[in-house]
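Asker: Can you look at this prediction? I've put the sequence above it.
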Amino acid sequence: MFDAKTIREDFAILNQTVNDEPLVYLDNAATTQKPQSVLTALEQYYQRDNANVHRGVHTLAERATARYEASREKLRTFINASSVKEILFTRGTTTGLNWVARFAQEILQPEDEVLISVMEHHSNLIPWQEACRKSGAALKYVYLKDNELDLEQLSQLINARTKFISIAHASNVLGCINPIKDIARLAHRHGAYLAVDGAQSAPHIPIDVQELDCDFFAFSGHKMLGPTGIGVLYGKEAVLKEMPPMEFGGEMIDFVYEQTASWKELPWKFEAGTPNIAGAIALAAAVDYLEGLGMDKVQAYEETLVAYLLPQLQTIEGLELYGPQDAARHTGVLSFNLSGLHPHDVATALDYEGVAVRAGHHCAQPLLQYLGIHSAVRASLYLYNTKADCDRLIAAILKTKEFFHGTF
């Protein structure tokens, strides 16, 4: 049985008060807290195995290398990639998506098109703006229908000129999950590459990149119980062989001559310089933790929280909720506004009650402009949250309304 109360014991940071109130952490879409096992993995690496990887032959270097590459294998199984050659360690989702867009820039022509959605995080939008600006290709947008991606419009927009499609698997504002497998089928039918921003899906639902059939899949460690500064870019081996390195220097070279150089084979040709060894090892510990719980159980538990919280939010007068209104079609990301109140005021008031949420444009300004708003409050759930946390959020929202508007 999935027991969030027991799970919470692994997260010491949650056992504190904020403004004299017990902390309710609901900013998980921004970053998640770390269990003790992840913190221990970081500490053990630095206390016992700290050495550079791949080139040393002494014992510490060999131990560090073994643990680093074991982490790559761990990530391979986590997303069911077919080979460790397809697992590239990055600084996070942003880096991975930038690499894909730079690859696109190398091959795009002025008559080509790139297709993204209006719900994209800036990390999956600005790199494509730049790739199209520098190549002369056209950047096309898919918009929304019933608070979700308009698949009919997507199917109409894609054509023989479409060379890349880049789509969020799950929206960091709307909380909807996009049908990547169906989009991949459309993309490949027209000879286009499909890149997926998995930052908001990999921590919450089982991922099988072979079943999804995407060409690229990027995600971040810090959103799935791991440390900051580490992430993964998955790419199909055949595609990565075509893709040039994005950074140059130590670790990724095979041999260097005065005027030319050759690269190591996959995956190392993409990992220039000293990698985030400790981060990769700790990310593997985070994967161990998640797999110990079972990603199917993580998903099912979060669905119960959403089914509990969403209807309560919908009953609050003056609260406008964005994204799907059906709990069964919603992730644990719940964005809303209270009539007449600035989101920052709402977030500050909730913080006074010990409830940590996010307020702002959530790095999705085109989406908010499309929705006709400038910013929103976002509460985001994870595996250590409880129904009691949901109750605290509702109570804090009602208290905020009473404070600003009087009796409700």
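Answerer: Cool, the structure landed.
Asker: switch to C-alpha atoms for all contacts and neighbour counts from now on
Answerer: Will do.
Asker: Can you give me the distance of the residue in the chain sticking out farthest from the centre to residue 342?
Answerer: Most distant from the centre of the chain: residue 258, at 40.8 Å, with distances by C-alpha atoms, centre = their mean. Residue 258 sits at a distance of 60 Å from residue 342 (criterion: C-alpha to C-alpha, to the nearest Å).
Asker: Kindly report the same for residue 210.
Answerer: 43 Å.
Asker: Show me where the stretch 51-200 of the chain has its helices.
Answerer: Assigned by DSSP state H, counting those that start in this stretch, the stretch 51-200 of the chain shows helices spanning 59-79, 93-107, 126-135, 151-157, 180-189.
Asker: JSON lines please, covering those and showing distance to residue 30.
Answerer: Listed next are the helices of the stretch 51-200 of the chain as JSON lines, based on distance: least, C-alpha to C-alpha, whole Å:
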{"stretch": "helix 59-79", "distance to residue 30": "21"}
{"stretch": "helix 93-107", "distance to residue 30": "12"}
{"stretch": "helix 126-135", "distance to residue 30": "19"}
{"stretch": "helix 151-157", "distance to residue 30": "27"}
{"stretch": "helix 180-189", "distance to residue 30": "22"}
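Asker: out of these, deepest packed?
Answerer: Neighbour counts (mean count of other C-alpha atoms under 10 Å) averaged over each of these peak at helix 93-107, with a mean of 21.
Asker: tell me the angle that one makes with helix 126-135.
Answerer: 20 degrees (axes from the mean of the first three to the mean of the last three C-alpha atoms, to 10 degrees).
Asker: With adjacent residues omitted, what lies nearest to the residue nearest in space to the middle of the chain?
Answerer: Geometric centre of the chain, nearest residue: residue 199, 0.9 Å, by C-alpha atoms, centre = their mean. Computed as C-alpha to C-alpha, 6 or more residues apart in numbering, the closest residue to residue 199 that is not its neighbour in sequence is residue 219, at 4.4 Å.
Asker: Need the three-state assignment for the one you found.
Answerer: At residue 219 the chain is in strand, as set by DSSP: H, G, I helix; E, B strand; the rest coil.
Asker: Around it, how many other residues sit close by?
Answerer: 28 (other C-alpha atoms under 10 Å).
Asker: all strands for the stretch 101-250 of the chain, in order.
Answerer: Assigned by DSSP state E, counting those that start in this stretch, the stretch 101-250 of the chain shows strands spanning 113-117, 138-142, 144-145, 148-149, 162-168, 193-197, 216-220, 231-235.
Asker: Got another one to weigh against that:
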Amino acid sequence: MNTNIYNQSGGVPSGLPDIDSLQDFANQLFKALPNGAPKEFSLNPTEHPRAKAFAGNLLDGFSQGNVPHDTHLAQSGIAPLASPTISSSPISGLGISPSVLSYGKELDINFGILENPLANHPNSTSEYSSFGGQVPSSVAGSGASPSYLNHGDNFNIDSPDTSFPDSNLKKGTNGGINNEFHLPLLFEHLNLNEILKSISGNHLGSHEPKPTYTHLYQDRVGDAKPTYYFLNERFPDTSTELKKSATGSTFDANLIKKDFPILAERVNGKPLIWLDNAATTQKPKQVIDRISYFYEHENSNIHRAAHELAARATDAYEAARQKVQHFLNAGSINEIIFVRGATEAINLVAQSWGEQNLVAGDEIIVSNLEHHANIVPWKRLADRKGLKLRVIPVDDDGQILLDEYSKLLNPRTKLVSFTQVSNALGTITPAKQIVEMAHAAGAKALVDGAQSVSHMRVDVRDLNADFFVFSGHKVFGPTGIGVLYGKEDILNATEPWQGGGNMIQDVTFEHIKYHNAPNRFEAGTGNIADAVGLGAAIDYVTRIGMDVIGQYEHYLLEYATHLLKQVPGLRLIGTAANKARVLSFTLQGYTNDQVGQALNQEGIAVRTGHHCAQPILRRMGLETTVRPSLAFYNTCSDVDTLVSVLHRLKSGHRN
């Protein structure tokens, strides 16, 4: 086979290998793999001993040098791997990367085998090797869903559930299933701190992250800690360049992107840039595979049977509850209640604790920043019971006015319910101080953490909130699952919201005795599989580190803010000094709908509308905004593309 690696004059490499030839060679290699190759990998290797044995034999074979390689590649400018005798081409048919093979038995089989996205990374080091996820058993297909194909040009700002048309998908240009091997991309390393210092002249050293690499959860098999990308301290950092990083840690969002299958989607022929993270976050394949594994191996109702699958499902469900407990630093597993999302959690508190404890004349305080989900349940309760709803005002930057808040507190105040991060503006509220002031007035406090849990570390015991709520789909988990945290003594003293199975100790026609929390608030069959998926999402972000995620998003937000301010006619809405990931704006000369459609044509997904936060937008003199919102898989390149479209819109507009 002609690989075209050498130049015409001799054996010295003249540049990169011929990619097509290498791909053909790799596909021939995969077709020649032994028939014993397993078709799937289990989260629990004891259930698939054949797979475990095959993986072990394969690793042993590679460790003995039975891998195609070319030592001349070292002279071609291609970054070497940890082991110089192993090819930089991943064995993609099995998801095994050369770096994994070089570490041999250190492989964490409980989380499967991943290809190494850093194989061709110019700054790659063994410290940042990737094998923290699972191997998908098949390629799902083109990614074109029937809903995309059926939608016409029917976007309506009054009906945000509709979709923009995608002519690329309509024409079916994505083709069908493609199982062919492809070489990994060369990703550039982003040092946002250096970028920001160069564009603003500000020294950001005071914001240096202090990531904690302690893993909260042990693997189900053995005591080995899971390994994850760049956070494995066992691997030495041999890169002088990375050691000089001003941020004190390294983070490459391009590596993270490879864990999110949907981010390889194309929209209108352009790579998808997902900037609608405040509405919902995308799901890593570790979460997708964990949910699939549940349905394939564990599916059963929980708590109610003696058979094996019931035990597996119960273990998985309660393990997820324990992961949430650690994630929030709750004092007890009994303080974690699974619900459909933050909205249901707030309604549960309103319809149970509120209905039971509030009487006519009592007052509830909310802020002007709130999502409708933290306004409507309290307004309905107030109307029904003769309560008074009072509102904490904000300034022109969208910041809570604490002095005005203190004036609202009085002996009639029974509950203060507020957001930790505004979904419309991104404002981070002084949550701990607001809770302390509520308690000083004798009131309970509920914190809406739907927008905070994916951006910052949350400690409910330090926060001292009586209730805390969040949705799984905001933190890279499934939709339809969320959490209500409540202090155990308060929950056990509160009457249930709904009645049914699983929440009772004893039932007669004369008397009902309820379980204590959490079961008393989980009537009927819950969303078991997605609770397990939420646990997998928590594992995922925990292994990266919430401090690392928050720091990266902070730098990216500053980078985006700086560039957006340079777009003529663009007005940023929400300019609080302390804010997270949200960039609401309007663009002079264009409706928000027009901006959203123009961005969509370039594959950029943003939210347009009132964001279910009409009071705060009206406080800013608006009904709607365009709202890009960031996550840790977004990059400076994503921001650059967004800003370039906005500049093009302004340059082409005729007043």
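Answerer: Perfect, thanks for sending it. The structure displayed is predicted, hence computed values, not measured ones.
Asker: And the helices of the stretch 51-200 of structure 1: which comes nearest residue 231 of structure 1?
Answerer: Among these, helix 93-107 comes nearest to residue 231 of structure 1, with 6.2 Å by C-alpha to C-alpha.
Asker: what's the offset of that closest one from the middle of its chain?
Answerer: 16 Å (C-alpha atoms, centre = their mean, to the nearest Å).
Asker: so it versus strand 216-220, what angle?
Answerer: Computed by the same axes, to 10 degrees, the angle separating helix 93-107 of structure 1 from strand 216-220 equals 150 degrees.
Asker: Would you double-check that residue 320 of structure 1 falls in a strand?
Answerer: Yes: secondary structure of residue 320 of structure 1 (three-state DSSP): part of a strand.
Asker: which position in structure 1 aligns with residue 523 of structure 2?
Answerer: When structure 1 is aligned by TM-score structural alignment, residue 523 of structure 2 is paired with residue 272.
Asker: cool, and residue 336 of structure 2?
Answerer: Using TM-score structural alignment, residue 336 of structure 2 lines up with residue 87 in structure 1.
Asker: Can you verify my assumption that that match contacts residue 231?
Answerer: No: counting by C-alpha atoms under 8 Å, residue 87 of structure 1 does not reach residue 231; the two are 10.0 Å apart.
Asker: With neighbour numbers in mind, choose between these two.
Answerer: More neighbours surround residue 231 than the other of residue 87 of structure 1 and residue 231, with 30 against 27 (other C-alpha under 10 Å).
Asker: how far away is that one from residue 397 of structure 1?
Answerer: Distance, residue 231 of structure 1 to residue 397 of structure 1, by C-alpha to C-alpha: 34 Å.
Asker: do residue 66 of structure 1 as well
Answerer: Residue 66 of structure 1 sits 50 Å away from residue 397 of structure 1, going by C-alpha to C-alpha.
Asker: go on, residue 134 of structure 1?
Answerer: With distances taken as C-alpha to C-alpha, residue 134 of structure 1 is found 46 Å from residue 397 of structure 1.
Asker: still on that earlier bit, quick one: contacts for the residue nearest to the centre of structure 1?
Answerer: Residues counted as contacts of residue 199 of structure 1 (C-alpha atoms under 8 Å, 6 or more residues apart in numbering) are 93, 169, 170, 218, 219, 220, 223.
Asker: Aligned counterpart of it in structure 2, please.
Answerer: Residue 199 of structure 1 maps onto residue 450 in structure 2, with residues paired by TM-score structural alignment.
Asker: Please report the distance of residue 14 of structure 1 from residue 156 of structure 1.
Answerer: Counting by C-alpha to C-alpha, the gap from residue 14 of structure 1 to residue 156 of structure 1 is 47 Å.
Asker: ditto for residue 35 of structure 1
Answerer: Distance of residue 35 of structure 1 to residue 156 of structure 1, computed by C-alpha to C-alpha: 45 Å.
Asker: Could you do residue 401 of structure 1 as well?
Answerer: As judged by C-alpha to C-alpha, residue 401 of structure 1 and residue 156 of structure 1 stand 44 Å apart.
Asker: what's the burial count for residue 589 of structure 2?
Answerer: Applying other C-alpha under 10 Å, we find 15 residues neighbouring residue 589 of structure 2.
Asker: Okay, and it sits in which element?
Answerer: For residue 589 of structure 2, there is no host helix or strand (DSSP states H and E).
Asker: What segments of the stretch 501-650 of structure 2 are helices?
Answerer: 528-544, 546-564, 592-601, 614-619, 636-652.
Asker: Would you mind finding the match for residue 144 of structure 1 in structure 2?
Answerer: By TM-score structural alignment, residue 144 of structure 1 lines up with residue 394.
Asker: what about the residue in structure 1 that residue 601 of structure 2 lines up against, neighbour count?
Answerer: Using TM-score structural alignment, the equivalent of residue 601 of structure 2 in structure 1 is residue 352. A count of neighbours around residue 352 of structure 1, defined by other C-alpha under 10 Å, yields 16.
Asker: what residues are up against residue 352 of structure 1?
Answerer: Neighbours of residue 352 of structure 1 in contact, by C-alpha under 8 Å, 6+ apart: 18, 19, 21.
Asker: Which of those residues lies at the shortest distance from residue 179 of structure 1?
Answerer: residue 18 (39.0 Å).
Asker: Next up, the contacts around the closest one.
Answerer: Applying C-alpha under 8 Å, 6+ apart, the residues near residue 18 of structure 1 are 351, 352, 353, 354.
Asker: Where neighbours are concerned, which of the contacts of residue 199 of structure 1 has the most?
Answerer: Counting by other C-alpha under 10 Å, residue 220 has the largest number of neighbours within the contacts of residue 199 of structure 1, with 31 neighbours.
Asker: how much space is there between the corresponding residue of structure 2 for that residue and residue 346 of structure 2?
Answerer: Alignment note: residue 220 of structure 1 maps to residue 471 in structure 2; criterion TM-score structural alignment. Computed as C-alpha to C-alpha, the residue 471 of structure 2 to residue 346 of structure 2 distance reads 11 Å.
Asker: cool, residue 274 of structure 2 as well?
Answerer: Taking C-alpha to C-alpha, one finds residue 274 of structure 2 at 28 Å from residue 346 of structure 2.
Asker: Name the SS class of residue 13 of structure 1, please.
Answerer: Going by three-state DSSP: residue 13 of structure 1 is helix.
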